[in-house]
Structures are given as C-alpha cells and as structure tokens.
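Enquirer: Kindly return the folded structure for what I paste below:
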Amino acid sequence: MRRRAPATGELEARLGHHFADAALLQRALTHISAATGAEGRLGSYQRLEFLGDRVLGLAVSCMLIETFPKADEGELSRRLAELVRAEACAEVALAMDLGPHIRLGAGEASSGGRKKAAILADVCEAVVGAVHLDAGYAAAAGVIDRFWRPRMLEPVRPLRDAKTELQEWAQGRGLATPVYREVARSGPDHSPRFRVSVFVEGCGEREGDGRSKRAAEQSAAEIMLAEVGALTEAQHG
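Expert: This next block holds a predicted model:
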C-alpha cells in the first residue's frame, strides 16, 4: 500500500503562507525520483530550488544590511555564507518540518531520503522559490524573515573568516594550502592600502585589497571563495 503524503495545511501555517496555487508547493516538495509524467525532471523541485537560492541570498543580504549597519563587506559576506549554506538550509527545513511532506521515489524513500541533509536543503530553497512565484518577493521575504532572522540574531555556529574557509575548502579537495603574497602597497604611512594575492592549486590567483595585510588577505580569500563556489555550482548544475 502506497504511503500518502500528509496534508499541507499545517505546513502552510508554519510557513505563514497559504498557497493560491497548491501545485507550486507540491512541485517544491517533489524529488526527481518521484517526478513522473510528461514533464519528467521538470516536475521536480529543481527549477524552484534554483530560484529559491537566489531569492534567499537577496532577502538575507537585505536583512544583514539593515541589522548590522556598521559591519563591513567581509563580515556581511561571512554572515551571509553561514546563513545560506546547505547545512543551514537543511536545519531550517527541519524547523519547517518539511521531511514528512517530501515526495520521493520508492528507492530514495527506503534509503532515508527524508532525513538526508542535501535533499532537505534543496527542498527548503525550493519552497522559498515556490512562495516567490505564488505571491511575489515580499511573501517569500516574509517566510525567510520568519525562519532565518532568529538564526541571524543568534548564530548556531561561530562565524569563520574567509581565510579559514578557503583553507578548509582546499584541504577538503586534497589541494595544497593557499599561498598569499603582497602585490602592492600604496598611500601614506599613517593610512596605507595593501593589495594581496592568493594562489590556490588548480584555481589560479586572485587579488584583494584592504587597509591592512590581514584585511587584504581576507578580501583575496573572499574573492577566491566566491569564484570557486560559482565554479563548483556550475560544474554540478
């Protein structure tokens, strides 16, 4: 006997959004293993996840700008990365209690798909995308504010700086430790400006600047992280 998915009324109440187009929510909850019919994989949450990821980034960025008016770009970038990372989205999915509502193929369901962090994170972003399509950006931002603001105000994990993030990224792929070097220094002695490059094996060299060597190194690491992150996403898209 096939297990029936629970009704979505309670889920909509938790989200704080009632869908005018219920099909959007159903699609956001449908894993590719359960996508059937003429649409095939287009009937899964993948396109909505793509949209939700961008909406989430924008909404969280706006929250950060408003909440931390004295934070510089580096701090804002670190806070953003922490809030929108896959692990954070999976944790939000648990808070939304999305697991029981996810539609999976038999194989994926039997292997514990409803508890897999990667699937939970993807569905979380897809739900955000579905709300945006159903009622616009303001409605999606409202859902994001409901679930992400508490995490923003009380971070679950300590913020990691960009240099640490980049080093862990490289080590996780068996690459050598990133190498930093000072490229240039300008300005008067009392207010210098530094330009520093970072080299990562297989990724080339990127440059950043700042009012201290450390700030310039952080800037270079942030730029490298952004580019290798985009590259990784493109390769797996």
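
Enquirer: CA atoms for contacts and neighbours, from now on please.
Expert: OK.

Enquirer: Residue 200 is in contact with residue 178, correct?
Expert: Yes: with contacts counted by Cα atoms under 8 Å, residue 178 reaches residue 200, the gap being 5.0 Å.

Enquirer: Buried residues of the longest helix along the chain, list them for me.
Expert: Looking across the chain with DSSP state H, the single longest helix is helix 213-236. Buried residues in helix 213-236, defined by neighbour count with 16 or more other Cα atoms under 10 Å: 213, 215-225, 228.

Enquirer: could you say what helices and strands the helix or strand harbouring residue 142 packs with?
Expert: According to DSSP states H and E, residue 142 maps onto helix 137-153. Here helix 137-153 touches helix 46-67, helix 73-84, helix 86-96, helix 117-135, going by 3 or more Cα pairs under 8 Å, 6 or more residues apart in numbering; DSSP states H and E.

Enquirer: Could you point out the helix or strand that follows the shortest one?
Expert: Think helix 86-96. According to DSSP H and E, the helix or strand after helix 86-96 is helix 106-110.

Enquirer: Buried residues of that following helix, list them for me.
Expert: In helix 106-110, counting by 16+ other Cα under 10 Å, buried: residue 108.

Enquirer: what's the offset of it from the middle of its chain?
Expert: In terms of Cα atoms, centre = their mean, to the nearest Å, the centre of helix 106-110 is found 26 Å from the chain centre.

Enquirer: can you list the residues that contact that helix?
Expert: Around helix 106-110, the neighbours that count as contacts under Cα atoms under 8 Å, 6 or more residues apart in numbering are residue 33.

Enquirer: One more, so I can put them side by side:
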Amino acid sequence: MTDLPPFRQRQLEQWVQNSSLPAAVAINWVRLDQALTHRSVDATHNYEQLELLGDAVLRLAATECLQEHFPEASVGELSAVRSVLISDRTLAQLAQALDLAPYLTVAPGMTVGPTHLADALEAVVAVLYLETHTLGMVRAWLDDALLRLAAIVRQDPARQNYKVALQELTQAHSKTLPQYRTVEQQPVDGDPQRYASTVWFRETCWGSGHGSTKKQAEQAAAAAAYDRLCQTLTHESSAPSH
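Expert: Sure thing, here's the model as predicted:
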C-alpha cells in the first residue's frame, strides 16, 4: 500500500491534531494506518508486526521514565510498577484516553476489546519510534500519562508488594495459595532478564515476569497476574449460585 484513501488520510490527520503528539512529529501515514488496522481487515497490512516492536519500545520508554523520576525506588518496586503500566488493561485505558478506539479499523460486526486497543497503542508507539529510531517522540507523547499512572500505582499499598497482595486475594477466595515457578535464564549478576517466573493458581498460569533476582521476577509475575485474577475471582463471587 502506497497511498491512503482521502477519507482515511483526513481521519488520521484529525487524530494526530487531537492526540497531543509533539508538534514537530513527521508521520508516515501509511504506517500509522497499518498501526490502526486489525488483521480481520487486512491479513498483511495490519498492526501485528508493529505491535511486536512497540511492545519492546514501550517497555524501554517506561523503564527510562520510571528510573529518572523515581530514583529512590527499588528495582523490585519499579519492576512491579512497570508491569502495571504496560499491562493490557492499563494500555487499553490509556488508548481510550488518547481516543484511539474510533480510528481502529476492524471487520464489520467485530467488537473492539481491551487487548485490541493495547496492541494498537503499542503499534502506534512503534510508528513514532521508527521515525527517528530513538525514544524522544515516544516519551514526549507518553511520559506525562505514564507518570500520572505510576503515582497512583505507587500510592496503592497492595501494588507495592504484589506477592503479598496476590496471596491475600487468593486466601480471601480459596484455601489454595498461588505457586511460583522461577528459573534462572542468564547466570549474569544484574541482568534484568536473569530470572523468569510464572505464577500459577488452580493449575492455571496467571502471569509471568522477569527480574535480575528471583524475588524481582516473582514480584513482576505477581503484578502481571493481580488484576486479571482479581477480576476473575470477583466475577466468581458475584455469580449467582445454582
């Protein structure tokens, strides 16, 4: 695809004007259209490849942002906070706040869910990154929002120790505690990916994470699992019994 239909071009230009993107941003419009196109519309020109890159870029941008603004925080805390910031749930909320949903094209009759919005946001992040191959545009666009969310997360005691919060959650609904499966991947001290952990409950994996220590990896896994498991258990508790 080399050109966009005039209507789509105007539509994307309108979103950029309203999106708080830095004024100097140069946009590859075809690539932006790709970032906001679901596979159900086009099997090749869709956001999947961009989303893969955007996921890594956003993780790095969030890490830089947190380390710069919260230098006193421990690596474990920052890892847990970052897990919340880049979770599908949070990214979907951010995508809604940035008004991405009306511009995401999907097949007729398809419902746009949180995962689609999160993936589209990551794809847009990739579009910005590819303009300069630096984090400048991405951080100029998202830092304020990430910092607001990070402040909320850090003020919530449960989110500062996800392992404890997850244990309290499962104890409140079941006598079964979550189990962690943690492995050492890279035997290099200080490597942020040295340990990989998954957290299991009722024979289901609810989250995964990495860290330079076993504890940090388990905290990151617990952070990834907390909201998902909380929603599931709350739904179970509120469902009518038969």
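
Enquirer: where does the TM-score land?
Expert: After superposition, the two chains reach a TM-score of 0.65 (TM-score structural alignment, normalised by the length of the first structure), with 187 aligned residues with a Cα RMSD of 3.8 Å.

Enquirer: returning to what we had before: name the next helix or strand downstream of the helix holding residue 142 of the first structure, please.
Expert: helix 162-172.

Enquirer: buried stuff in that next one?
Expert: By neighbour count on 16+ other Cα under 10 Å, the buried set for helix 162-172 of the first structure is 162, 163, 165, 166, 167, 169, 170.

Enquirer: what angle do that helix and helix 213-236 make?
Expert: 40 degrees (axes from the mean of the first three to the mean of the last three Cα atoms, to 10 degrees).

Enquirer: Against which helices or strands is the helix or strand following helix 162-172 of the first structure packed?
Expert: Downstream of helix 162-172 of the first structure, the next assigned helix or strand under DSSP H and E is strand 179-186. Applying 3+ Cα pairs under 8 Å, 6+ apart, we find strand 179-186 of the first structure packed against strand 193-200.

Enquirer: residues making contact with the strand it packs on?
Expert: By Cα under 8 Å, 6+ apart, strand 193-200 of the first structure touches 170, 175-187, 205-213, 216-217, 220-221, 224.

Enquirer: and the spatially most central residue of the second structure, what is it in contact with?
Expert: The centroid of the second structure falls nearest to residue 86 when counting by Cα atoms, centre = their mean (2.5 Å). Taking Cα under 8 Å, 6+ apart as the contact definition, residue 86 of the second structure lies against 58, 59, 62.

Enquirer: Quick one: map the first one onto the first structure.
Expert: Spelled out, it's residue 58 of the second structure. Taking TM-score structural alignment, the alignment pairs residue 58 of the second structure with residue 56 from the first structure.

Enquirer: Pull the number of nearby residues for its match.
Expert: 25 (other Cα atoms under 10 Å).

Enquirer: List the contacts of it.
Expert: Applying Cα under 8 Å, 6+ apart to residue 56 of the first structure gives the contacts 84, 125, 128, 141, 144.

Enquirer: what about residue 103 of the first structure, how many neighbours?
Expert: Residue 103 of the first structure: 24 neighbours (other Cα under 10 Å).

Enquirer: Map it across to the second structure for me.
Expert: By TM-score structural alignment, residue 103 of the first structure lines up with residue 105.

Enquirer: That match contacts residue 39, doesn't it?
Expert: No: between residue 105 of the second structure and residue 39 there is no contact under Cα under 8 Å: 9.3 Å.

Enquirer: if we can go back for a sec, looking at the helices and strands packed on helix 137-153 of the first structure, which is closest to residue 28 of the first structure?
Expert: Closest of these to residue 28 of the first structure is helix 117-135, at 5.0 Å (criterion: Cα to Cα).

Enquirer: okay, the closest one sits on what stretch of the second structure?
Expert: Under TM-score structural alignment, helix 117-135 of the first structure corresponds to residues 114-132 of the second structure.

Enquirer: Now that stretch on the first structure. Mean distance?
Expert: Averaged over the aligned pairs, stretch 114-132 of the second structure sits 1.1 Å from the first structure after superposition, using mean Cα distance after the TM-score superposition for the first structure.

Enquirer: got it, and stretch 49-68 of the second structure?
Expert: Average distance, stretch 49-68 of the second structure versus aligned residues of the first structure after superposition (mean Cα distance after the TM-score superposition for the first structure): 0.8 Å.

Enquirer: what comes up buried for that stretch?
Expert: 50, 51, 53, 54, 55, 57, 58, 59, 61, 62, 65, 66.

Enquirer: How many residues are close by the residue nearest to the first one when sequence neighbours are not counted?
Expert: Just to be clear, that refers to residue 50 of the second structure. Leaving aside its sequence neighbours, residue 50 of the second structure sits nearest to residue 123 (Cα to Cα, 6 or more residues apart in numbering; 4.6 Å). When neighbours are counted by other Cα under 10 Å, residue 123 of the second structure registers 30.

Enquirer: before we move on, the earlier item: kindly reformat the buried residues of helix 162-172 of the first structure as a markdown table and extend each row with distance to residue 96 of the first structure.
Expert: Formatted as a markdown table, those follow (distance: Cα to Cα, whole Å):
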| residue | distance to residue 96 of the first structure |
| --- | --- |
| 162 | 30 |
| 163 | 33 |
| 165 | 28 |
| 166 | 31 |
| 167 | 33 |
| 169 | 29 |
| 170 | 33 |
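
Enquirer: List just the nearest of those residues to residue 40 of the first structure.
Expert: For the buried residues of helix 162-172 of the first structure, the nearest to residue 40 of the first structure is residue 169 (34.5 Å; Cα to Cα).

Enquirer: For stretch 158-167 of the first structure, which outside residues touch it?
Expert: Contacts for stretch 158-167 of the first structure (Cα under 8 Å, 6+ apart): 78, 79, 82, 177, 178, 217, 218, 219, 221, 222, 224, 225.

Enquirer: burial count for the third one?
Expert: It stands for residue 82 of the first structure. By other Cα under 10 Å, the residues close to residue 82 of the first structure number 21.

Enquirer: hang on, it packs against residue 89?
Expert: No: assessed by Cα under 8 Å, residue 82 of the first structure is found out of contact with residue 89, at 9.8 Å.

Enquirer: quick one: common contacting residues for residue 178 and residue 200 of the first structure?
Expert: Common neighbours of residue 178 of the first structure and residue 200 (criterion: Cα under 8 Å, 6+ apart): residue 170.
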